[in-house]
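>>> Build me a model from this:
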Amino acid sequence: MTRSIAHQTIAELGGPGSVLVRQRRDHAELDRLIQRLDGAQGTDQEEVLMRLDRLVFSHAFAEEAVLWPVVRRVLPDGEALTLRIEQEHQEVNELVSALEEGGLDDPGRPARLARLVEVLREDVRDEEDLLLPQLQEAVGVAELRSLGRRWALVSRIAPTRPHPTVSRRPPGNAASALPLSLLDRTRDLVDTLTRRAPARLAPVGRAVSAGLASVAGVVERVPLARRGDREPTSR
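Okay, here's the model as predicted:
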């Protein structure tokens, strides 16, 4: 019987550099951000959501680019397991996109936020209790550490915003990663500066951010960026 990685020691998971430890650390940070999100309003809520987005989307991209191909190779039911989690990732992309489009005054915002938290918690449970323990049993500690190094590198250069039309699998995700990451991280900086700038400068910052979002939308729709997806996660 597999043991959830939530209940194992760092040594059991393969040491500090293991991908399992890195995954669990991100999940713990996600839980802290979700707790901060509860009760946050206005610009404070936007700030927490931006931090949550940066964590969630870079984390998911690293999983899909580094971990899931290995899971599909070494586990008999790897295809079904990764597709299930990719569907959760796709729903998170669509929920966050809707939150961005609707803004703070959207009457549907509370329901979308509640569903976002629900899906994120489901995703963590599926990974920690189901998929990652099976990966742990299928590969050795050396490979867990090697995967950890690759996962950490990819997550540092991954996109940080929702991109629902981009494929969740190669070659689409790999082809679109660099331009989307540059656009997302520039937009993150612009949005942060805009929230802290004098009110008279805010329209300029919002216009720059919207322009970057439009360029990202063009990149998302390049045919190569959409190749490799499965039907349940394609849009």
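
>>> Going by C-alpha atoms from here, please, whenever you check contacts or count neighbours.
OK.

>>> From Thr9, how far out is the residue nearest the centre of the chain?
The geometric centre of the chain, computed from its C-alpha atoms, lies nearest to Phe57 (Cα atoms, centre = their mean), at 2.2 Å. With distances taken as Cα to Cα, to the nearest Å, Phe57 is found 26 Å from Thr9.

>>> can you check Gly108 too?
Between Gly108 and Thr9 the computed distance is 41 Å (Cα to Cα).

>>> Helix or strand for Arg54, just tell me which one.
helix 42-62 (DSSP states H and E).

>>> can you pull out the helices in this protein?
19-37, 42-62, 68-74, 78-102, 109-125, 132-138, 141-156, 172-196, 202-220 (DSSP state H).

>>> Among those helices, which comes closest to Thr2?
Distance to Thr2, taken as Cα to Cα, is lowest for helix 132-138 among these, at 5.9 Å.

>>> what packs against the closest one?
The contact analysis (3 or more Cα pairs under 8 Å, 6 or more residues apart in numbering; DSSP states H and E) places helix 132-138 against helix 68-74.

>>> Now show me the structure for the sequence below, then we'll compare the two:
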Amino acid sequence: MTPTIAEQSAADLGGEGSILLRQRRDHAELDRLMNAYLAADTTETSDTTDAIDSYRERLWQDIVQLVFSHAFAEETVLWPVLRRVSPAGEDLTARVEEEHQAINDLLAQVEKADPDDPRRRAWIEDAFTLVRQDIRDEEDELLPRLRDALGDRQLRRLGAAWEAVRRTAPTRPHPAVPRRPPGNAVLGVALSGFDRLRDLARARGPSARRAGLSAGVPVVAAGAAVLVWRAVVRRGTRCRRVAARPGSKR
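Below you'll find the model as predicted:
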């Protein structure tokens, strides 16, 4: 099997736009945000406590939004493909879905907690530990199997579908939403608009206008992405069947 995607070049991962590169970039950004959050109260600074708290809260909101949009797109686009092209896909995606659910539950707990609750910091650190484990499982186990099963063009096509869904996905914890299609997509599209309006209320300046635009078009974009995703699934399954025929070449 292909080694962990953490150590592969862009060309090895299918080139620019590949789902593997997109995933790795998101993972790196999550790692950066989590490290910044944990270091926020230990860095020597002249800022007031209120300023540090405000900075940390902005980091927290960025982490939450990225975690949930990223995971939703994985569950809607990537894992159905992996289950079709890899014999180990069912077991591997089930394990990662359990990790996603545990992260969802923890972050929902944090979101509901009073900011002064002394348990909040421990819950956040536990959530970060789970996120880092999820990243390792994906980069070391799941994503290499997509590299083994799909060609470069398929990886780039899958990346485009994943990105379209990610940009219109829910950005807040919703523990009751199913982890698999079609249930997650049906509920997720409606929740996405609600989440992004909440994000807009917290935003400022030009970024708020961009958030407002994305909040208004989740149904159209997600629908287009699902069509692309279905095409990738059918093509990937067909390629696997062809490769399995005696005398066939990949």
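
>>> Overlay them and tell me the TM-score.
Once the chains are laid over each other, their TM-score by TM-score structural alignment, normalised by the length of the first structure reads 0.79; 193 aligned residues with a Cα RMSD of 1.1 Å.

>>> one step back: so the helix holding Arg54 of the first structure corresponds to what in the second structure?
Helix 42-62 of the first structure corresponds to residues 53-73 in the second structure, going by TM-score structural alignment.

>>> buried ones in that stretch?
Using 16 or more other Cα atoms under 10 Å as the test for burial, stretch 53-73 of the second structure gives 56, 59-73.

>>> With stretch 220-235 of the second structure instead?
In stretch 220-235 of the second structure, counting by 16+ other Cα under 10 Å, buried: 221-222, 225-226, 228-233.

>>> Please flag which of those sit within helices.
221-222, 225-226, 228-233.

>>> got a markdown table for the residues you listed, with distance to Leu150 of the second structure too?
Shown next, in a markdown table, are those (distance: Cα to Cα, whole Å):
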| residue | distance to Leu150 of the second structure |
| --- | --- |
| Ala221 | 24 |
| Ala222 | 23 |
| Ala225 | 19 |
| Val226 | 18 |
| Val228 | 15 |
| Trp229 | 14 |
| Arg230 | 15 |
| Ala231 | 13 |
| Val232 | 10 |
| Val233 | 10 |
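
>>> list the contacts for Thr168 of the second structure?
Going by Cα atoms under 8 Å, 6 or more residues apart in numbering, Thr168 of the second structure touches 69, 189, 192, 214-215, 217-219, 221-222.

>>> Trace it over to the first structure, please.
Match for Thr168 of the second structure (TM-score structural alignment): Ile157.

>>> go on, Leu146 of the second structure?
So, by TM-score structural alignment, Leu146 of the second structure is matched to Leu135.

>>> State the number of residues packed around its match.
Other residues near Leu135 of the first structure come to 20 when the count uses other Cα atoms under 10 Å.

>>> Please report how far the closest residue to it other than its chain neighbours lies from Arg54 of the first structure.
Take Leu135 of the first structure and drop its neighbours on the chain: the residue closest to it by Cα to Cα, 6 or more residues apart in numbering is Val71, 6.4 Å away. For Val71 of the first structure, the distance to Arg54 of the first structure (Cα to Cα) stands at 24 Å.

>>> how far away is the alignment partner in the first structure of Gln133 of the second structure from His163 of the first structure?
Using TM-score structural alignment, the equivalent of Gln133 of the second structure in the first structure is Glu122. When Cα to Cα is applied, the distance between Glu122 of the first structure and His163 of the first structure equals 20 Å.

>>> For Gly188 of the second structure, what is the corresponding residue in the first structure?
Aligned partner of Gly188 of the second structure by TM-score structural alignment: Ala177.

>>> Quick one: residues contacting that match.
So Ala177 of the first structure contacts 158-159 (Cα under 8 Å, 6+ apart).

>>> now do 10 Å
Ala177 of the first structure is in contact with 61, 65, 154, 157-159, 166, 219-220, 225, counting by Cα atoms under 10 Å, 6 or more residues apart in numbering.

>>> before we move on, the earlier item: quick one, which of the contacts of Thr168 of the second structure are buried?
Buried among the contacts of Thr168 of the second structure by 16+ other Cα under 10 Å: 69, 189, 192, 214-215, 218-219, 221-222.

>>> how about those residues, which pair is most distant?
Maximum distance among these (Cα to Cα): 14.7 Å, for Ser69 and Val219.
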